[in-house]
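Undergrad: Everything below, folded, please.
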Amino acid sequence: MKFVDEATIDVVAGNGGAGCASFRREKFIPFGGPNGGDGGRGGSVYAVADRNINTLIDYRYARRHEARNGEQGRGSDQFGAAAEDIILRMPVGTIIRDVETDQILTELLVHGEPVLIVKGGDGGFGNLHFKTSTNRAPRQKTPGWPGEQKKVKLELRVLADVGLLGQPNAGKSTLITAVSNARPKIADYPFTTLHPNLGVVRVGPEQSFVIADIPGLIEGAAEGAGLGHQFLRHLQRTRLLLHVVDLAPFDPSVDPVQEAKAIVNELKKYDQGLYDKPRWLVLNKLDMVPADERAARVKDFVKRYKWKGPVFEISALTREGCAGLIQAIYQHVDKAQRIVEEVDPRFQPAEESTPGGEA
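TA: The predicted structure is shown next:
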């Protein structure tokens, strides 16, 4: 299935049905009074997050979603039937934004929770609604209220705890294959990964986290080089970034330090908040470096890169060092998830005081 993370659609709620002006007509009842019912409510449009969906491809081609109008009221005290609501199922992590105002309407973060996008119009009042003790034969009725209409933009940001960042062919897809259940395409040429991949890493019983792999970044992505910045949005919900660096590039003239600095510069150009996220350095493909040269090469890289944070030396192909990396990631993610809830001052017991401030 093709991965689509952006779509623009029109959502239209149904109009409310008109009220009815009718009077009771039966044999031997000359003055039956009003019996016109109210109109039915128009259908609304809801969005629901579904964890079983991972792309917005359904909304790339189905651009208009319109609910039905409510039925009109009828005589004999019959109210119009309300129209059915429309449920739009979207991936968890979808952001719904109003195109005209550029305002974020909602974010779908909870599986199965419905969120109202546009509300259907209420039904009009029939003349039964206007009956009073002084107005026993009302002829007033009102039309139904119109439903809301909006043009919205859908933007998917995947929900992951950890994101992989690095140059093409740095070994990110091999790493996510080695530590999780994801099976992305792996090949020996750049830009093999064309869309984000998610994998669940099982650390132990009831211990797991989600890792995301996005297409590689290259220098000049801000100007549109390569795949540009179009997939960096999927890292904005992560709690930790792993900067994967290839220590054994195919081209001997390529300097891994310069490539790593270029990635960080592109990250800063895209979003300062993403740049400020916790970031760890993962030096990959150590299996291609002679054992007696590994320590010196790692030390030289860290020194020239001027890196002060955590450093992990791994080989995603042979899975050397991956176990320790997984344990460290889980401890960091688990610690970040423990949010201390603040006590609401509205529910704190009030302090007793006496007039004049005297105890």
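Undergrad: Every contact and neighbour count from this point should use C-alpha atoms.
TA: Will do.
Undergrad: Thought residue 94 was touching residue 159, still the case?
TA: No: using C-alpha atoms under 8 Å, residue 159 makes no contact with residue 94, being 9.4 Å away.
Undergrad: With neighbour numbers in mind, choose between the two.
TA: Higher neighbour count among residue 159 and residue 94: residue 94, with 26 against 21, using other C-alpha atoms under 10 Å.
Undergrad: Leaving out sequence neighbours, find the closest residue to that one.
TA: With C-alpha to C-alpha, 6 or more residues apart in numbering as the criterion, residue 94 has its nearest non-adjacent residue at 4.3 Å, and that residue is residue 156.
Undergrad: try residue 86
TA: Taking C-alpha to C-alpha, 6+ apart, and ignoring the residues beside it in sequence, residue 86 has residue 45 as its nearest neighbour in space, at 4.8 Å.
Undergrad: residues touching the one you found, list them.
TA: 11-13, 66-67, 85-88, 116-120 (C-alpha atoms under 8 Å, 6 or more residues apart in numbering).
Undergrad: how close does it get to residue 101?
TA: Residue 45 is 19 Å from residue 101, where distance means C-alpha to C-alpha, to the nearest Å.
Undergrad: Break down the stretch 101-250 of the chain into its strands, ranges please.
TA: Using DSSP state E, counting those that start in this stretch, the strands found in the stretch 101-250 of the chain span residues 104-108, 114-118, 149-156, 162-166, 197-204, 207-213, 240-246.
Undergrad: The structure of the following sequence is requested for comparison with the preceding one:
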Amino acid sequence: MKFVDEATIDIAAGNGGAGCVSFRREKFIPFGGPNGGDGGRGGSVWALADRNINTLIDYRYARRHEARNGESGRGADQFGAAGEDIVLRMPVGTIITDLESGEVLCELLEHDQRELLAKGGDGGFGNLHFKTSTNRAPRQKTAGWPGVARKVKLELRVLADVGLLGMPNAGKSTLISAISNARPKIADYPFTTLHPNLGVVRVGPERSFVVADIPGLIEGASEGAGLGHRFLRHLQRTRLLLHIVDLAPFDEGVDPVQQAKAIVAELKKYDPELHAKPRWLVLNKIDMLPVEEREARVKDFVRRLRYKGPVFAISALAREGLEPLLEAIWKHVAAQQHEAPLPDPRFDNPPPSDPA
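TA: Below you'll find the predicted structure:
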């Protein structure tokens, strides 16, 4: 299935049905009076989060979604039937924005979350509503109210705890396949990954977190080089970023330090808040280095990068150094999920003792 994370659609709620002007006319009932019913309510448009959907491809081609209008009222006190609502099922993590005003209508963050996108119009009043003691034969009625119609933008941002960031062929897909059951495409050429991949990492019983792998960034991505910044939005909801660096590139003229600095610069250009997220350095492919040179290469890389955060040296292919990394990630994610309760002000300052 093709991965689609953006779509623009037109939605229109149903119009309300018109009211009816009618009078009761039966034999031996000379003063039957008005009996025109109200119109029915128009159908509304709802959005429903569904964890079984992971792409917006259903809305790439189906661009128009209209709910039914309400039925008009009828005589004999019969109200019109309401129009049927329509429900648009979308992936969890979808942001729905009004394209004209730029207002964010809702964010679907939980499974089965239901949000109203366009309200159907109310039905009009029949002449039964206008009967009074002085107006016993009203001939007034009202038309139904129009339903809301708008053009909305759908934007999918995957929900993950940890995001993988790095140059093409740094080993991000190999890492997510080594620590989870995700099976992304892995090959020896750049931009093998063309869309985000999610994997669930199980550290132990009831200890798990979700990792997101996005296509690699290159210098100049802000100007559209490579795949540009298109997929960086999927890292904006993560709690931690892992900066994957190829410590042993095939091309000897490539400097891993300069590549790492270019990635950080592109991240800052795209979104300062994303740049400010906790970011750990993961030096991959240490199995390509002699054992006696690994520690020196890692220290030299950190010194030249002037990095002062957690550093992990691993080999995703050989499964080396993964356990300490996963344990540290789980502790970091768990600490943010279960924050300490706020202190109770009633016990911060004990009441003064009675001087008597």
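Undergrad: quick revisit: which among the contacts of residue 45 of structure 1 end up buried?
TA: Neighbour counting by 16 or more other C-alpha atoms under 10 Å classes 11-13, 66-67, 85-88, 117-120 among the contacts of residue 45 of structure 1 as buried.
Undergrad: Report the two of these separated the most.
TA: Greatest spatial distance in these: 88 and 120, 15.1 Å, computed using C-alpha to C-alpha.
Undergrad: For the stretch 251-359 of structure 1, which segments are assigned as helices?
TA: 256-270, 272-275, 294-305, 322-337 (DSSP state H, counting those that start in this stretch).
Undergrad: What is the third one packed up against?
TA: In terms of contacts (3 or more C-alpha pairs under 8 Å, 6 or more residues apart in numbering; DSSP states H and E), helix 294-305 of structure 1 is packed against helix 256-270.
Undergrad: who touches the helix it packs on?
TA: 166-167, 217-222, 229, 232, 245-247, 249, 274-275, 301, 304-305.
Undergrad: Also stretch 329-346 of structure 2?
TA: The contact list for stretch 329-346 of structure 2 (C-alpha under 8 Å, 6+ apart) reads 161, 203, 207, 208, 209, 239, 240.
Undergrad: Hmm, the last one is touching residue 276, no?
TA: No: with contact defined as C-alpha under 8 Å, residue 240 of structure 2 does not reach residue 276; the gap is 10.3 Å.
Undergrad: Any chance you could list what contacts stretch 186-194 of structure 2?
TA: Here stretch 186-194 of structure 2 makes contact (C-alpha under 8 Å, 6+ apart) with 168, 169, 173, 174, 184, 185, 214, 215, 216.
Undergrad: Give me the buried subset of those residues.
TA: Listed as buried from those are 168, 169, 173, 174, 184, 214, 215, 216; burial here means 16+ other C-alpha under 10 Å.
Undergrad: Select from those every entry located in helices.
TA: Using DSSP state H, the members of these that fall in helices are 173, 174.
Undergrad: Show me what the residue nearest to residue 94 of structure 1 aligns to in structure 2.
TA: Counting by TM-score structural alignment, residue 156 of structure 1 corresponds to residue 156 in structure 2.
Undergrad: how close does its match sit to residue 68 of structure 2?
TA: Distance from residue 156 of structure 2 to residue 68 of structure 2, counting by C-alpha to C-alpha: 28 Å.
Undergrad: likewise residue 196 of structure 2?
TA: Using C-alpha to C-alpha, residue 196 of structure 2 is found at 37 Å from residue 68 of structure 2.
Undergrad: So between the two, which is more surrounded?
TA: A side-by-side neighbour count of residue 196 of structure 2 and residue 68, using other C-alpha under 10 Å, places residue 68 first with 22 against 18.
Undergrad: you'd agree residue 49 of structure 1 is up against residue 107?
TA: No: using C-alpha under 8 Å, residue 49 of structure 1 is not in contact with residue 107, being 9.2 Å away.
Undergrad: more crowded one of the two?
TA: residue 49 (22 against 19).
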